[in-house]
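S.K.: Sequence isn't available, so here's the structure alone:
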């Protein structure tokens, strides 16, 4: 984001300075679009929500371990027509580009090794692991937007009293266009959709 920029010479669309002397991006009056977002030089894992940039705070160890556990175990049984990917941007609309912690996508949408994003229509499951700074987004904002974009399955992963993942599973109700809860899974996650999985959540203790 222009590490050599000074306060006296700032191009349009930038204001103030970060601690390293580079300028913070300033959103256009109507917010950033998806095209704007992918043209910006942003920190890793930045998201676009309602035309505004959302930056990621340092993550807890639980967050990383939960993603590792789920990614590894989900891949063990993933069918040929699907792929499991972590921390990839998903384009939901003109001003919406969240980055789920995990997605299950159609294999045919995963052919390009240098791609940086998926379209919502190619995503069959989005997974968010809750962090203190993302709790409201993961429990409210993002699932509403995932549902509106037609993503059929959503998982919300929280940390239980034993510091292990509790996986809250949801499925899109085609009549209401909203997610319906289908279960809360402790210690073991056994589901048949979007494909058969049997995951020992206690394995996080050994990672």
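M.R.: Sure, I can see it. Note that the structure is predicted; figures quoted are calculated from it, not measured.
S.K.: hey, let's count contacts and neighbours off CA atoms from now on
M.R.: Will do.
S.K.: Pretty sure residue 186 sits against residue 200.
M.R.: No. Between residue 186 and residue 200 there is no contact under CA atoms under 8 Å: 9.1 Å.
S.K.: Please compare the first structure with the one that follows:
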């Protein structure tokens, strides 16, 4: 005879524990969709709606441009989990991490202490998380630099807002809004033409 029918047994998704999920749960729960994130102990799944060409092309533009000039001791990547705390493990669109943090080719996450920069491309289905929730959490976890990328203008070109963490207030301060060119000296020298837009 089968057991009693409960809400848990009828649900296709795991029912969260009373205190929410932990990072350990994120890495061990079976059958989670790819690119699941953990925010405030809640699982967040990437939208199943098609991703815009803007998002993919902009990420390629920023990733390839960063790879050209990043120092040897740093690694540029995208869409991997960054553990900020026991109940927070988002997956930034773009990140720069210290090379010594790479321990294995099977590695699936990085600790915030080893991350120098994170970037988020604002998507229609994640605007509040990209503009508010994630930046606050990245800053609180000590990630020194943050980029927020928006679509703008008649040409739908990328605009990059760059931020640096104030060690006293532990929040991000805006250091620039880049429409035509992303030219920086920190956290490393960088010069990316944004005016032509992603292709």
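M.R.: Good, I have the coordinates. It should be emphasised that the depicted structure is a prediction, and the values quoted were computed from it without experimental measurement.
S.K.: Now do the contacts for residue 84 of the second structure.
M.R.: 90, 111, 112, 137, 138, 141 (CA atoms under 8 Å, 6 or more residues apart in numbering).
S.K.: got a winner among the residues you listed for most neighbours?
M.R.: residue 138 (28 neighbours; other CA atoms under 10 Å).
S.K.: now the aligned residue in the first structure for it: how far from residue 126 of the first structure?
M.R.: Matched across to the first structure, residue 138 of the second structure falls on residue 146, judged by TM-score structural alignment. Going from residue 146 of the first structure to residue 126 of the first structure by CA to CA, to the nearest Å gives 8 Å.
S.K.: Would you mind grabbing the residues shared as contacts by these two?
M.R.: residue 154.
S.K.: Which members of the contacts of residue 84 of the second structure occur in strands, if any?
M.R.: residue 111 (DSSP state E).
S.K.: about what we covered before: next one: the match of residue 138 of the second structure from residue 121 of the first structure, what distance?
M.R.: 10 Å.
S.K.: What is the longest helix of the second structure by residue count?
M.R.: helix 53-69 (DSSP state H).
S.K.: so that one matches what in the first structure?
M.R.: Residue span in the first structure matched to helix 53-69 of the second structure, by TM-score structural alignment: 61-77.
S.K.: any idea how far whichever helix or strand comes after the longest helix of the second structure is from the chain center?
M.R.: Next in sequence after helix 53-69 of the second structure, counting helices and strands by DSSP states H and E, comes strand 74-77. A distance of 13 Å separates the centroid of the chain from that of strand 74-77 of the second structure, by CA atoms, centre = their mean, to the nearest Å.
S.K.: Packing partners of strand 74-77 of the second structure?
M.R.: Counting by 3 or more CA pairs under 8 Å, 6 or more residues apart in numbering; DSSP states H and E, the packing neighbours recorded for strand 74-77 of the second structure are helix 53-69, strand 94-98.
S.K.: Show me the helices in the first structure, by range?
M.R.: 34-39, 61-76, 135-136, 142-148.
S.K.: re earlier: average gap between the longest helix of the second structure and the first structure?
M.R.: Superposing on the first structure and averaging over aligned pairs (mean CA distance after the TM-score superposition for the first structure), helix 53-69 of the second structure comes out at 0.8 Å.
S.K.: That helix: which residues count as buried?
M.R.: Neighbour counts using 16 or more other CA atoms under 10 Å place 54, 55, 58, 59, 60, 61, 62, 63, 65, 66, 67 of helix 53-69 of the second structure among the buried residues.
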